[in-house]
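**Q** Below are the sequence and a predicted model for it; my questions follow.
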Amino acid sequence: KLDEACVRYGPPDCSLGKQVCSSTSAKTYPSSRTWFNSVTITGLSPASKYCYKIVSTNSTEASFQSPRLPGDKTPFTINAIIDLGVYGEDGFTIEMDKSKRDTIPYIPPSLNHSTIQRLADTINDYEFIIHPGDLAYADNWMLRDHNLLDSKNAFQAILEQFYDQLSPISSRKPYMASPGNHEAACLEVPLITGVCPAGQKNFTDFMTRFGGSMPMTFASTSHDAQAKINANRAKQLANPPFWFSFEYGMAHIVMIDTETDFADAPDEPNGSAHLGAGPFGAPNQQLRFLEADLASVDRTITPWLIVAGHRPWYTAADTPCKPCQAAFEPLLHRYGVDLAVFGHVHNSQRLMPIFNDKLDPAGLNNPTAPMYIIAGGAGNIEGLEKFKGAKPAYVAFAYDDDFSYATITFEDAQHLRVDFVRSSTGEVLDTATLNKRHDGQFVVQH
């Protein structure tokens, strides 16, 4: 625990002439072996390089780029990384037939996680990462025999290992997270999460770790009075790290919670997963937030509207989340969401624009329905999920042979490109460009 959390920072030459300290106390939780601190740096020039150092005995200097202002039309790329777990003896490097799902061939524990390594090798090619759910897979500690005698510490150790492994990326790039089912409790076993010790249930680590770093909804930069009203309403209803939004250059990005806080949410006590979690807001708070936030988006400033969550309702493998579809899909269509990003299914899929189970006849040429992608193949202890049988007509690309992830490039106000990348080689497996005219300031569809 630091007595005071401070950061020194300065220009790229690392002349660290400024210092800022945290205005809040360090946080922890029962069963945690670490403390969490957050420091906010203000007054940075937009889209500029900075060097920084955490003021402690063992930190090193690192660099980052400050965010782009909303409305900046410079092209940029982000990565969608979902269902990413720890590697090594407690992680994805497992022997065949020891996981809950199909696996890729055995990889010696001495080798690096191919997705994390690829993210590190390409660190200058993207500006931030979105990770809507399933980080570390600490709730799978029991899949290792050597963990069975010390389950409480095994759970914490896996979390510590994972975030250490991720630090070459997260120390340099914003890492934007929202919840998935594997953050809920110490065991993903229906109805018995009550045996989990204090601190290892009800998303406690996720809340503590990300609660101080995910943003509240930003004030609207629109000149439209109603947009400002809607944005302020969304800010009041936001509940980071579960549901929130942010603007960056040409994009308005909304992170949602597909686990709790809507009718028949799967992780709530009466939900299909029976993980006994939530709710985390007032009744209908998340959906009221989402509607206010989507209604506030001024397409003359941020033409691209992206929504990211964990469980998909369109997929060629696994069971679609029908309660998620009932809760969220009407709002995504009504306010003209361009791209919806999901995971949960451990493979990669690109889906054609679709609404209410019907393909949009426009395809990728100015559709009114969202384009969907599933980027759940980043790699974890449960392995990859194989496709079985015929795929639905809306599936344009499907890949389950190796770990992979998605890159999203905002080329200009009318063109957005999605690439799926094979983690081990960097090969581009699939590419598609979504064309949208974005000729209206606000979108409301019926």
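**A** Everything's here; your move.

**Q** alpha carbons only for contacts and neighbour counts from here, please
**A** Noted.

**Q** And the most centrally placed residue in the chain, which helix or strand is it part of?
**A** Nearest residue to the geometric centre of the chain (C-alpha atoms, centre = their mean): His131, 2.0 Å. Using DSSP states H and E, His131 maps to strand 128-132.

**Q** which outside residues touch that strand?
**A** With C-alpha atoms under 8 Å, 6 or more residues apart in numbering as the test, strand 128-132 has contacts from 77-82, 173-180, 255-256, 308-310, 342-343.

**Q** Mind doing that once more with 6 Å?
**A** Judged by C-alpha atoms under 6 Å, 6 or more residues apart in numbering, the contacts made with strand 128-132 from elsewhere in the structure are 78-82, 173-179, 309-310.

**Q** what do you get for stretch 3-12?
**A** The contact list for stretch 3-12 (C-alpha under 6 Å, 6+ apart) reads 16-22, 49-55.

**Q** switch to 10 Å and redo it
**A** Residues outside stretch 3-12 that contact it (C-alpha atoms under 10 Å, 6 or more residues apart in numbering) are 14-26, 36-41, 44, 48-56, 61-65.

**Q** Ok, stretch 43-50 next?
**A** Applying C-alpha under 10 Å, 6+ apart, the set of residues contacting stretch 43-50 from outside is 9-16, 62-69, 72, 127, 249.

**Q** putting a second one here so we can go through both:
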Amino acid sequence: MRGLQALACFLCLWLPWLQCDEPASTGPEQVHLSYPGDPTSMTVTWTTFGQADSVVVFGPDPGAAFTRSARGQAMKFVDGGKLARTMFVHRVTLSGLLPGQRYAYRCGSPTGWSRAYLFQALLNGSDWSPRFAVFGDMGNVNPQSLPRLQRDTEMGLYDVILHVGDFAYDLHTDNARVGDSFLRKIEPVAALVPYMTCPGNHEQKYNFSNYRARFSMPGGTESLWYSWDVGPAHIISFSTEVYFFLEYGQDLVAEQFRWLVKDLQVANTPERRKERPWIITMGHRPMYCSNNDHDDCTQHESVVRQGLDPHRYGLEDLFYKYGVDLELWAHEHSYERLWPLYNYKVYNGSTKAPYTNPGAPVHVITGSAGCQEQLDPFVPEPREWSAVRIEDYGYTRMQIFNQTHLWLEQVSDDQKGKVVDGIWLIKQRPGAKAWQ
């Protein structure tokens, strides 16, 4: 019998097309953190292939043992592929954390535990300077920027990761095994800092079910859109994909748009905007780009920008009306920074300081973290609204220093971590008042 089991394992390892089922392991894997919106809390998510309890043991670092524990729930997830692979996605929210305190934790159950990890609870209030890594379009194959991102994270350079859509290429591929492999690869990053996401076009299979099942973003919309506060910023994550996969229901476009209007109205009340003057959006497909392809952003009447015909639910006018300061995008496998822009017109603050008190939102496209589709070329001549274009593998760093100053820089992995672009975005008047 043992000989037959060994032969079966050998064949499954070397002949993957046999599509052997995994044993029903209760050992936790694919561990990642997310921020539920409360600085005294942190959510831990992981996967097992057999039923098990959902427990996190944790305690202050350094020196303290795992003196506390928290329990959560496991969701049974059945992938939409032909094998209908089953896994269990566990979610546990830790509460009662001390903002700014480092904690050690491990997750699992008595039938199997993860290794120990460390994280730092986010600080409370708006008077601090959160640091981010920002990128999209990172795959299971050729995730070139991931080792450098891991080193950065282990050095404590980031408080939060923003992954602006497109994971694994694709999460559902090979009956969701590619998604498993990708989440294992990012665990050394995502288990240390909150890994905040938005859906991209590569997540659409089976009505975005792999994306919705695997990530645990705040709010009640299964991670498709949500918002949260961090330091002096209000960050909004939304789905551009509702505009393109209408077979899942055109009502989603209207529902998300109504949610965006309400969220932006609340974020623009005088008290809220005074406390958190920065409003930053993250969505996968950009409104503008100068890449040499036929993506939506190359079209004059971009669907994301103008909405569904006839100009319903367009996002450019909405974001302009409510004074969105910075719009983060991906999808194009390159880096492009635009001048302050609205309706194809540049509104620089001044000739010498275009990003000081600009007259329109700033767009940054950062989709070159690395994937099997390689990099995207640009059209030969940049558009008049395009400030910088870089065709290197890399990612963006962002630090919101205070209520008036925000720093952005682009790191080239091709150039061994060299910072190849950087700007100060300075706004002394918050909101749409700055456009006047």
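**A** Received the coordinates, thanks. Keep in mind the model is a prediction, meaning the values are calculated, not measured.

**Q** Would you give the TM-score for this superposition?
**A** Taking TM-score structural alignment, normalised by the length of structure 2 as the basis, the two superposed chains have a TM-score of 0.78; 356 aligned residues with a C-alpha RMSD of 2.0 Å.

**Q** Structure 1: which residue goes with Cys387 of structure 2?
**A** For the record, residue 387 of structure 2 is Ala, not Cys. Using TM-score structural alignment as the criterion, the counterpart of Ala387 of structure 2 in structure 1 is Ala396.

**Q** same question but for Gly136 of structure 2, I mixed them up
**A** The equivalent of Gly136 of structure 2 in structure 1 is Ile82 (alignment by TM-score structural alignment).

**Q** how close does its match get to Asn153 of structure 1?
**A** In this structure, Ile82 of structure 1 and Asn153 of structure 1 are separated by 25 Å, where distance is defined by C-alpha to C-alpha, to the nearest Å.

**Q** Kindly report the same for Gly377 of structure 1.
**A** When C-alpha to C-alpha is applied, the distance between Gly377 of structure 1 and Asn153 of structure 1 equals 28 Å.

**Q** and those two? which has more neighbours close in?
**A** When Gly377 of structure 1 and Asn153 are compared for neighbours, Gly377 comes out ahead with 31 against 15, by other C-alpha atoms under 10 Å.

**Q** Let me see the ranges of the strands in the stretch 201-350 of structure 1.
**A** Secondary structure of the stretch 201-350 of structure 1 (DSSP state E, counting those that start in this stretch): strands at 244-248, 251-255, 304-308, 339-342, 348-351.

**Q** Specify, as a residue range, where the following helix or strand past the last one falls in structure 2.
**A** Following strand 348-351 of structure 1 in sequence order, the next helix or strand is strand 354-355 (DSSP H and E). Under TM-score structural alignment, strand 354-355 of structure 1 corresponds to residues 341-342 of structure 2.

**Q** For the matching stretch, give me the average deviation versus structure 1.
**A** For stretch 341-342 of structure 2, the mean distance from the matching residues in structure 1 following superposition reads 0.4 Å, by mean C-alpha distance after the TM-score superposition for structure 1.

**Q** List of residues touching that stretch?
**A** Here stretch 341-342 of structure 2 makes contact (C-alpha under 10 Å, 6+ apart) with 288, 316-317, 319-320, 347-348, 358-363, 385-386.

**Q** Would you show me how to pick out the buried ones of the residues you listed in PyMOL?
**A** With 16 or more other C-alpha atoms under 10 Å as the burial test, the buried ones among the contacts of stretch 341-342 of structure 2 are selected in PyMOL as follows:
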select buried, resi 288+316+319+320+347+348+358+359+360+361+362+363+385+386
